[in-house]
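>>> sequence first, then the predicted structure, then my questions.
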Amino acid sequence: MSPNRQRASNSLFSAAGLERDAPHPLPDKLRPQTLSDVVGQDHILGLDGALTRMLETRTLGSLIFWGPPGTGKTTVARLLANATALHFEQLSAVFSGVADLKKAFDAARARRESGTGTLLFVDEVHRFNRAQQDSFLPVMEDGTVILVGATTENPSFELNAALLSRARVLVFRSLDWEAIEKLFARAEQVEGKPLPLDAEARSALVRMADGDGRAALTLVEEVWRSAREGEVFNAEQLQGVLQRRAPIYDKSADGHYNLISALHKSVRGSDPDAALYYLARMLEAGEDPLFLARRVVRMAVEDIGLADPQALVICNAAKDAYDFLGSPEGELAIAQAVIYLATAPKSNAAYKAFGAAMRVAKDAGSLLPPKHILNAPTGLMKSEGYGGGYQYDHDMPDAFSGQDYFPEMLGRRTFYDPPDRGFEREIRKRMDYWAKLRRERSS
């Protein structure tokens, strides 16, 4: 059927009242009709919200909506077109190619000639390759389209710099407890019946939605379908009926990196309780415990270092314990290592020293070590001064010669600066003593 005939058929369907009587999913029934109906995005749509201010000035530029699923990105784009009298055109980067883009651009140019602007909404815009993203630039610059792209991925990493420079990024937040409760109340009002849940089960349903409005309303429908006449579910029954428990996150997307970052920074900030919370979040979501064990080892060498040399030993032991015990018993070893790291003295001195040494090694090039520390296996090398004047440290007082081991052209450098805490307090004492001996013996 041609698009014109399809539209005509849909119009006749609506005119006959059949569409009104046809079953609609709850998310479709509760789809906001105005921007003020959208919940959970007050920082964008409230009195001082970014979009509110744009609409007050009657100017609208291209936008990138960045946020998790079910937060209203598509709905806001559609309502934005209505509020600005723009034609709403929608594409999905998953199903569209160059031919679809060209067709959309040509149609927008034709509308522009007749005095109608186009808001082109592109869902999953990050899935377009760089060349496809570049194709938007001319039509954005000449005003053929107002682009509104939606993405669940970080635009800084997934979108071209040229495209980002021509669009404003608006961040959509996961729906909080209050916003999800508003959706539940609206659903109850529209359906004319309460949710068959006790207070604890209702709270559990909010958690199951995990900030996704669409998921929240789908869960509400499942609850009503599952409840018998007069039945009221408690939290345990709800979990059994829905076969769903804790909220999950996409281990390949931002949720994964956000939580591992939160775990790492909680350890670095010496907060064992917060660190355990984020560890539990990731384990509950199905994260690979060995991935977490590897990250914990990384924390030991980056943030604890030589302030507590046992930190690395304990983290490696935790990894081995998980290998030996498996899940779930082995996860306790990882948790123990996390607590140890969070409560250990902190030092990034070794981490910084290594980075500084790497930079100097890269910049200074292939400098020859001083000849007195080079071996002289041949007569020629010995005649060239290789090994001449080398002092065997074990034969010296305090087992310390004080000789310079840096290349002559580089000069002496300082990379490692241990702080005066943890075990590194003892290391600093040794280094200060050796520095004193070095000065004395070099003079």
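Received the coordinates, thanks.

>>> all contacts plus neighbour counts: C-alpha atoms, from now on.
OK.

>>> for stretch 353-367, buried residues please.
Using 16 or more other CA atoms under 10 Å as the burial criterion, the residues of stretch 353-367 that qualify are Ala353.

>>> which stretches of the stretch 201-350 of the chain form helices?
213-226, 235-242, 254-268, 272-284, 289-299, 310-325, 331-343, 349-364 (DSSP state H, counting those that start in this stretch).

>>> may I see those organised as a markdown table, with distance to Trp177 added?
Listed next are the helices of the stretch 201-350 of the chain as a markdown table, based on distance: least, CA to CA, whole Å:
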| stretch | distance to Trp177 |
| --- | --- |
| helix 213-226 | 11 |
| helix 235-242 | 17 |
| helix 254-268 | 18 |
| helix 272-284 | 18 |
| helix 289-299 | 29 |
| helix 310-325 | 36 |
| helix 331-343 | 29 |
| helix 349-364 | 41 |
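
>>> against that first model, consider the following:
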Amino acid sequence: MADLFDSDAKPEVEAAAEVNRPLADRLRPKSLAEVIGQAQVLGEEAPLGVMLSSGSLSSLIFWGPPGVGKTTIARLLARETDLHFVQISAIFTGVPDLRKVFEAAKIRRQNGQGTLLFVDEIHRFNKAQQDGFLPYMEDGTILLVGATTENPSFELNAAVLSRSQVLVLERLSLVDLELLTQRAERELGKGLPLNGEARDALHEMADGDGRTLLNLIEQVAAWRVDIPLGREALATRLMRRASKYDKSGDEHYNLISALHKSIRGSDPDAALYWLGRMLEGGEDPRFLARRLT
């Protein structure tokens, strides 16, 4: 007997659902070879490339800004090493949830399958919670891959760090962002209605964040325009992304250090750039004045 919900329109429904998925999800790489950027981590002679070729993947901490591929790379590592992928967020996961994750990983191990546990925002776990990972890392129940936007040396336990390799993921370059834009245009089946200058401005707005770029591309692709838009028209229609900056965290110290080095290196253009970044991010001008003096 046919099911009540069976319909000849199912393929069309599935196709519509596929089109309605966010572009960032539709373009998620299916292999490490498809990942754009991060050659310093994924190249043949880079840390992950060497680990995979030698079959000796260890626990990892990915340190980098949002939108550079931390989650995607972790998921693909699990696929390439035949490990079961489990993803949790330190923001929403408590001790009881962790116990369930570890118990499930134990059962998988008994059945001959390993577990890659990806922990987003791992620096949000307190010391006791981080210590809870250690016995399961040591006996091979889990292979831990943590992701953090904060300096692991300050935010993670020394015991966790000693059992992991920290890999730094960088913001996507303008060349990387252009490659991502071309991939998005192929997926959408059309080019963006932008001239060359506006296209460059779109990449600048993304500020090295691939996810942000794809979200912007979705907005731009939906516009109905007769002629390609220029930089000014793009700026009118889109809000520029807020600068990543916090006045007491890593970005504060990274940028003031960059400003110092630019001044000591007699590079006025770079010094003005870092000064502008800090002012735009909301830094206290008096702090900057003291430093300049």
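On my side now, so go ahead. This is a predicted model, so every value here is computed, not measured.

>>> out of the helices of the stretch 201-350 of the first structure, which gets nearest to Val125 of the first structure?
helix 254-268 (16.0 Å; CA to CA).

>>> what about that closest one, how far off from the second structure?
After superposition onto the second structure, helix 254-268 of the first structure sits on average 1.8 Å from its aligned residues (mean CA distance after the TM-score superposition for the first structure).

>>> what range in the second structure does that helix sit on?
Aligned using TM-score structural alignment, helix 254-268 of the first structure spans residues 250-264 in the second structure.

>>> buried sites along the matching stretch?
Buried-residue list, stretch 250-264 of the second structure, by 16+ other CA under 10 Å: Glu251, His252, Leu255, Ile256, Ala258, Leu259, His260, Ser262.

>>> try stretch 223-231 of the second structure
Leu229, Gly230, Arg231.

>>> now, which of those residues sits nearest Lys106 of the second structure?
Looking across those and measuring by CA to CA, the closest to Lys106 of the second structure is Arg231, at 55.2 Å.

>>> give the contact list for the aligned partner of the closest one in the first structure.
Alignment note (TM-score structural alignment): Arg231 of the second structure maps to Ala235 of the first structure. Applying CA atoms under 8 Å, 6 or more residues apart in numbering, we find Ala235 of the first structure in contact with Asp198, Glu200, Ala201, Arg202, Ala204.

>>> check contacts around the aligned partner of Pro152 of the second structure in the first structure.
Taking TM-score structural alignment, the alignment pairs Pro152 of the second structure with Pro155 from the first structure. By CA under 8 Å, 6+ apart, the contact set of Pro155 of the first structure is Trp66, His126, Leu164.

>>> could you redo the last one with a cut-off of 10 Å?
With contact taken as CA atoms under 10 Å, 6 or more residues apart in numbering, Pro155 of the first structure is in contact with Ile64, Phe65, Trp66, Val125, His126, Ala161, Leu163, Leu164, Val169.

>>> state whether the third one and Leu159 are indeed in contact, as I suppose.
So that's Trp66 of the first structure. No: counting by CA atoms under 10 Å, Trp66 of the first structure does not reach Leu159; the two are 11.3 Å apart.

>>> what is in contact with the two at once?
Shared contacts of Trp66 of the first structure and Leu159 (CA under 10 Å, 6+ apart): Thr151, Glu153.

>>> where exactly do the helices run in the stretch 51-200 of the second structure?
70-80, 95-110, 127-131, 134-138, 152-155, 158-162, 174-188, 196-206.

>>> dump those helices into JSON lines; add distance to Val50 of the second structure as well.
As requested, these are exported to JSON lines (distance: least, CA to CA, whole Å):
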{"stretch": "helix 70-80", "distance to Val50 of the second structure": "13"}
{"stretch": "helix 95-110", "distance to Val50 of the second structure": "25"}
{"stretch": "helix 127-131", "distance to Val50 of the second structure": "27"}
{"stretch": "helix 134-138", "distance to Val50 of the second structure": "21"}
{"stretch": "helix 152-155", "distance to Val50 of the second structure": "23"}
{"stretch": "helix 158-162", "distance to Val50 of the second structure": "20"}
{"stretch": "helix 174-188", "distance to Val50 of the second structure": "23"}
{"stretch": "helix 196-206", "distance to Val50 of the second structure": "31"}
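
>>> buried among the contacts of Pro155 of the first structure? Make that a ChimeraX selection.
Applying 16+ other CA under 10 Å to those, the buried members can be selected in ChimeraX as follows:
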select :64,65,66,125,126,163,169
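
>>> what's the closest of the contacts of Pro155 of the first structure to Met208 of the first structure?
Looking across the contacts of Pro155 of the first structure and measuring by CA to CA, the closest to Met208 of the first structure is Trp66, at 22.0 Å.

>>> just to confirm, what residue in the second structure is aligned with the closest one?
So Trp66 of the first structure corresponds to Trp63, using TM-score structural alignment.

>>> out of the buried residues of stretch 223-231 of the second structure, flag the one nearest to Arg277 of the second structure.
For those, the closest approach to Arg277 of the second structure (CA to CA) belongs to Arg231, at 20.8 Å.

>>> the first structure: which residue goes with Leu174 of the second structure?
In the first structure, Leu174 of the second structure lands on Trp177 (TM-score structural alignment).

>>> and Thr116 of the first structure, how far from Ala108 of the first structure?
8 Å (CA to CA, to the nearest Å).

>>> comparing those two, which residue is more hemmed in?
Ala108 (24 against 14; other CA atoms under 10 Å).

>>> need the counterpart of the more buried one in the second structure.
In the second structure, Ala108 of the first structure lands on Ala105 (TM-score structural alignment).

>>> quick one: residues contacting that match.
Residues near Ala105 of the second structure by CA under 10 Å, 6+ apart: 84, 86, 99, 111, 113-117, 136, 140-142.

>>> likewise Ala270 of the second structure?
Ala258, Leu259, Lys261, Ser262, Ile263, Gly276.

>>> remind me, longest helix of the first structure?
Counting residues, the longest helix found in the first structure (DSSP state H) is helix 424-442.

>>> so which bits of that one are buried?
Buried residues in helix 424-442 of the first structure (16+ other CA under 10 Å): Glu424, Ile427, Arg428, Trp434, Leu437, Arg438.

>>> same check on stretch 229-240 of the second structure?
Leu229, Gly230, Arg231, Leu234.

>>> my guess is the first one contacts Ala201. True?
No: between Leu229 of the second structure and Ala201 no contact is recorded; they are 11.2 Å apart, counting by CA under 10 Å.

>>> quickly list what's touching both of those two.
Shared contacts of Leu229 of the second structure and Ala201 (CA under 10 Å, 6+ apart): Leu194, Asn195, Ala235.
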